[in-house]
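Peer 1: here's a sequence, model it:
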Amino acid sequence: MSKNVRLTLACGEYESVRALLDGTVEVDGVDLTILTDMDSATRHWRFLRNNEFDIAEVSASSYLAARDRDWPVRAIPVFLHRRFRHGFMFINTGKGISKPADLRGKRIGVKTLMTTAVLWMRGILQEHYGVPLDSIEWFAELDDDVQLTADVKVSRLPDNKSVETMLAEGELDAVFHADIIKPFLAGDPRVGRLFPDHKAEEMAYFQKTGIFPIMHVTGIRKEIADAYPWLAVNLFRALNAAKATAMKRMANPRIVPLAWYRAAWEEQQAVLGPDPWEYGLTEKNRRNLETLVGYSHGQGLIRRRLTPDDLFLNVDQGRKRGGEYRI
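Peer 2: Okay, here's the model as predicted:
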């Protein structure tokens, strides 16, 4: 009978965790039950509000707010999901919106203001395009994972309203969303992107800032982290090993049914570097997280400017330790 600790991990079914899912990589000292059959918004709520999982991939924005309010949750600097966000700003094509400045005074829909994707988009809109967020009327579809502070202004939509439908029908001028919205996927001519060439905009953003936006962190219930102080390091090592296995596998161009997959892989390396998905509190990740904290604080979602070291459990094994074993 196993003497390992039995824990649950809820996360997306990503290539970067496949080695954990199939047992190729294990967390030393842990028997993991891994749960992947839920969407991100549901997983975040069930982890933060219902405390259903010991470990979970969780919204970075919601995690910041939870820590700001001293909720019993901690995290390690493993970022299973990142995404550039310029391509997720959608507009109604009949409203005369052709550039970011045209969003001043408009009605914009979101799933929630605390969605990490929305936090990034709002921050980018204000910092890099000069659009004041308080000039916009915001409408949210869902309740936030962590309750907003009283001075954050947003209108809640009733259950029978969808921001995607409202955009297509002209009730909203724009929608900022974590996913590609259904009207756009369906080719509805009433809906388009704010940045038609979003890839070029995102590449320019990266060249200017060095930021490949972090969306999610890996959360751990505080009581679990306290009970097993070795867990943070062992989990960090296992997730790094799983990612390394994934990257080695994905180097094979036959693995993905895309004609120019290898060209896309090489382009990513040329623009973003050899490991844009790096874990840990590296210099790049610190800048990324500090920007996210700044946006969250500036938008009134958190009251304190938490530092990366405040936010994450220590996974340092000591200088020149944790690598190759020598006898």
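Peer 1: only C-alpha atoms from now on, for both contacts and neighbour counts.
Peer 2: Will do.
Peer 1: count the neighbours of Leu148 for me.
Peer 2: 17 (other Cα atoms under 10 Å).
Peer 1: centre of the chain to the helix or strand encompassing Pro183, how far?
Peer 2: For Pro183, the host element (DSSP states H and E) is helix 182-185. With Cα atoms, centre = their mean, to the nearest Å as the basis, helix 182-185 stands 22 Å off its chain's centre.
Peer 1: repeat that for stretch 303-321.
Peer 2: 19 Å.
Peer 1: just stretch 154-171 next, same as before
Peer 2: 23 Å.
Peer 1: mind listing what's buried in it?
Peer 2: Neighbour counts over stretch 154-171 (16 or more other Cα atoms under 10 Å) mark 154, 156-157, 162-164, 166-168, 170 as buried.
Peer 1: one more to line up against the first:
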Amino acid sequence: MTAALWFRITLKDLHGVEAKDNVWYNGRTKSLSHGGALGLHNNGPAGVTHHWLTVDQTLDVMLDRGEIDACTAIRPQARVTAGDTTVVDRWGGTPIDGNPRLMKLLDDDGKGVVYEFYRKTGCFQANHHVIVQNRILKEHPWVALELYKAFQRSKEVAYERAWRAQSAYLFFPGKDFGEQAAIFGDDPYPLGVRAMGKTVERAIRGSMEQGLLRRPLRLEDIYYRTTLNT
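Peer 2: As a prediction, the model looks like this:
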């Protein structure tokens, strides 16, 4: 999960905490996890202790019992889904609000950490890529750049709408465009290799540091040649 990758990168870059310094629990079962699909249970990160939860375990219950010290995200649901093999992020029914055994670590929902990380590294904590199969690019090499242009234009339209509905434009709840722009500039969701290359390279290094990659990748190994100048 990309969020977990950036979480560990942030711990390292801001506080010097390595991935191997903690024991990690994946809240998803092996069968419904990105790591399970990639076979990390057979050849996982060297030196990093990692566990998948069973279908009957949930992060909220483990946190409430003191079986784990912290959790990046808990999403209460309308019903208890522990034991349900069809649910990706299961919920054990633990009361959150007013629970004396639980404490919110970041009162600002992580806003200060995200801002500090960008100030120090110049990297966004970006998630997800659009992937095009090589067979399609071989037959239709124009596809990659046209997809980039389409997403760029759709972002511009979204920005125009966001000025009328500010919360859609902001990373965190609030209405202060100036505060966010002072950190990230007027384009908080940049696209293209030039704008995001540094971020992708940090994600690659982080994957190497955390044992998720066996060899480094170059940007030209990832992005199609027609998009390298975007």
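Peer 1: now the TM-score, please.
Peer 2: After superposition, the two chains reach a TM-score of 0.75 (TM-score structural alignment, normalised by the length of the second structure), with 199 aligned residues with a Cα RMSD of 2.8 Å.
Peer 1: picking that back up, after the helix holding Pro183 of the first structure, which helix or strand is next?
Peer 2: Next along the chain from helix 182-185 of the first structure, counting by DSSP H and E, comes strand 191-193.
Peer 1: what ranges does the first structure have for its strands?
Peer 2: Ranges of strands within the first structure are 5-10, 30-35, 55-59, 73-76, 89-92, 107-110, 137-140, 155-156, 174-176, 191-193, 216-221, based on DSSP state E.
Peer 1: returning to that earlier point: and which of the buried residues of stretch 154-171 of the first structure is nearest Ile91 of the first structure?
Peer 2: Leu167 (7.2 Å; Cα to Cα).
Peer 1: tell me how far the counterpart of that closest one in the second structure lies from Leu11 of the second structure.
Peer 2: Counting by TM-score structural alignment, Leu167 of the first structure lines up with Leu63 in the second structure. Distance, Leu63 of the second structure to Leu11 of the second structure, using Cα to Cα, to the nearest Å: 20 Å.
Peer 1: buried sites along the helix holding Pro183 of the first structure?
Peer 2: For helix 182-185 of the first structure, a neighbour-count test (16+ other Cα under 10 Å) marks 183-184 as buried.
Peer 1: and that helix, what does it pack onto?
Peer 2: Other elements packing on helix 182-185 of the first structure under the criterion 3 or more Cα pairs under 8 Å, 6 or more residues apart in numbering; DSSP states H and E are helix 163-168, strand 191-193.
Peer 1: now the first one on the second structure. Mean distance?
Peer 2: Translated: helix 163-168 of the first structure. Once fitted to the second structure, helix 163-168 of the first structure is off its aligned match by 1.7 Å on average (mean Cα distance after the TM-score superposition for the first structure).
Peer 1: before we move on, back to that, need the winner for burial among the strands of the first structure.
Peer 2: Among these, ranked by average contacts under mean count of other Cα atoms under 10 Å, first place goes to strand 174-176 (a mean of 29).
Peer 1: which strands and helices sit next to it?
Peer 2: The contact analysis (3+ Cα pairs under 8 Å, 6+ apart) places strand 174-176 of the first structure against strand 89-92, strand 107-110, helix 163-168.
Peer 1: reformat those as JSON lines; add distance to Gly294 of the first structure.
Peer 2: Formatted as JSON lines, those follow (distance: least, Cα to Cα, whole Å):
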{"stretch": "strand 89-92", "distance to Gly294 of the first structure": "21"}
{"stretch": "strand 107-110", "distance to Gly294 of the first structure": "20"}
{"stretch": "helix 163-168", "distance to Gly294 of the first structure": "27"}
